[in-house]
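Novice: Need coordinates for the following:
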Amino acid sequence: MRPLDRIDYQILDILQKEGRISMSELAARVHLSTTPCSERVKRLEREGVILGYHARIDPKKVDRNLLVFVEIKLSAKSGEVFEQVAENLSALPEVLECHLISGEFDYLVKARLKEMSAYRRLLGDLLKQLPASASSHSYVVMEEVKESLYLELS
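Specialist: Below you'll find the predicted structure:
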């Protein structure tokens, strides 16, 4: 991968905010013609800098009002256990994010569900499936103050 330059960063900044912008508009905004701009975007995609394009959906409009964070502590730790836990958690569609973390707990999980009973089922399934879960702590979100996928690049 070649190093990113100023124009690459401008392209990335614009695409983060306006993923559906036309290539001709993007090119005009970064002061390139359409073909070189398009080639840069394709290179950024090919090199894995741009991971994809997604529609952002309002959870309330699709009946996914409950946002929960769960800390999970494992009773046993090994590469094999971490691999199995990652596989199990990744397979659950309600799980939006899962992070192996340092500190008192091993995993931090972010899940979005319809209601508390759905969360109760998820937590039960989660703890049963994990090979070495010892304990969990849950945090139900009362109000979302900020959620963003935008990365400041300057």
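Novice: can we go C-alpha only for contacts and neighbour counts from here?
Specialist: Will do.
Novice: what about residue 67, which helix or strand?
Specialist: Per DSSP states H and E: residue 67 is located in strand 66-74.
Novice: ok, now residue 42?
Specialist: Secondary structure (DSSP H and E) places residue 42 in helix 34-46.
Novice: and stretch 99-114, which residues are buried?
Specialist: Judged by neighbour count using 16 or more other Cα atoms under 10 Å, the buried positions of stretch 99-114 are 105-114.
Novice: Show me which of those residues is closest to residue 148.
Specialist: Using Cα to Cα, residue 110 comes nearest to residue 148 of the buried residues of stretch 99-114, at 14.1 Å.
Novice: Look up how far residue 40 lies from that closest one.
Specialist: Using Cα to Cα, to the nearest Å, residue 110 is found at 34 Å from residue 40.
Novice: Kindly report the same for residue 74.
Specialist: Between residue 74 and residue 40 the computed distance is 44 Å (Cα to Cα).
Novice: To check against the first, give me the structure of this:
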Amino acid sequence: MNLDKFDLAILGVLQGDARASLQDIGTAVGLSSTPCWNRIKRMEAAGVIKGYTVQIDPAAVGFMDTVIVHVTLESHSEEMLYKFGQALAQIPEVLEAFLVSGDYDYFIRIAVRDTRDYERLLRERLYMIPGIRHSKSSFVLRRLKESALPLHLAGAQTRG
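Specialist: Below is the predicted model of the structure:
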């Protein structure tokens, strides 16, 4: 889908506040409410806008630790990769999983209550997945940056 400067501006407003009113979005991007609505609907239908979420402080709901797990699999067959991905999808504590290049096959971000909770998750869930050759865990000490997409840099690949 080709995005113009208005589409990118709308996306920027929504990244900052997904609950912004059509009037506020229109004012911010220089369009009336109806064209904004039409553009948003078009971007939703095309999959550019995948959904609307709320950001929750993990510690406020009891998830005091974040762990990054680096995993190496025994095999790189399509079947192994598929089954591993399916198994990860069944673990609610797994927030994100990335198939990566380099020394490891996956980087997995996991939310846990504490180290005891993580040890339980390893034994009862993660290490029960067939095909793991090696894993290495790193506890996140502090999040240094969390940001929205740099939409101002996307302009080179869009129209208008």
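Novice: what's the TM-score here?
Specialist: The TM-score (TM-score structural alignment, normalised by the length of structure 1) is 0.94; 151 aligned residues with a Cα RMSD of 1.0 Å.
Novice: returning to that earlier point: in TSV, list the buried residues of stretch 99-114 of structure 1 along with secondary structure and distance to residue 133 of structure 1.
Specialist: Below are the buried residues of stretch 99-114 of structure 1 laid out as TSV (DSSP: H, G, I helix; E, B strand; the rest coil; distance: Cα to Cα, whole Å):
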residue	secondary structure	distance to residue 133 of structure 1
105	coil	11
106	coil	10
107	strand	10
108	strand	13
109	strand	13
110	strand	17
111	strand	18
112	strand	21
113	strand	22
114	coil	25
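Novice: dump the residue contacts of residue 81 of structure 1.
Specialist: Going by Cα atoms under 8 Å, 6 or more residues apart in numbering, residue 81 of structure 1 touches 131-132.
Novice: hang on, it in a helix?
Specialist: Yes: Residue 81 of structure 1 forms part of a helix when assessed by DSSP: H, G, I helix; E, B strand; the rest coil.
Novice: ok so, going back, and residue 74 and residue 40 of structure 1? which has more neighbours close in?
Specialist: residue 74 (18 against 15; other Cα atoms under 10 Å).
Novice: what about the helices in structure 2?
Specialist: Assigned by DSSP state H, structure 2 shows helices spanning 5-16, 22-29, 33-45, 78-89, 115-124.
Novice: Just give me the mean distance for the first one relative to structure 1.
Specialist: On superposition with structure 1, the mean distance recorded for helix 5-16 of structure 2 (mean Cα distance after the TM-score superposition for structure 1) is 0.5 Å.
Novice: Can you spell out which helices and strands pack onto that helix?
Specialist: helix 22-29, helix 33-45 (3 or more Cα pairs under 8 Å, 6 or more residues apart in numbering; DSSP states H and E).
Novice: Fine, thanks again, bye for now.
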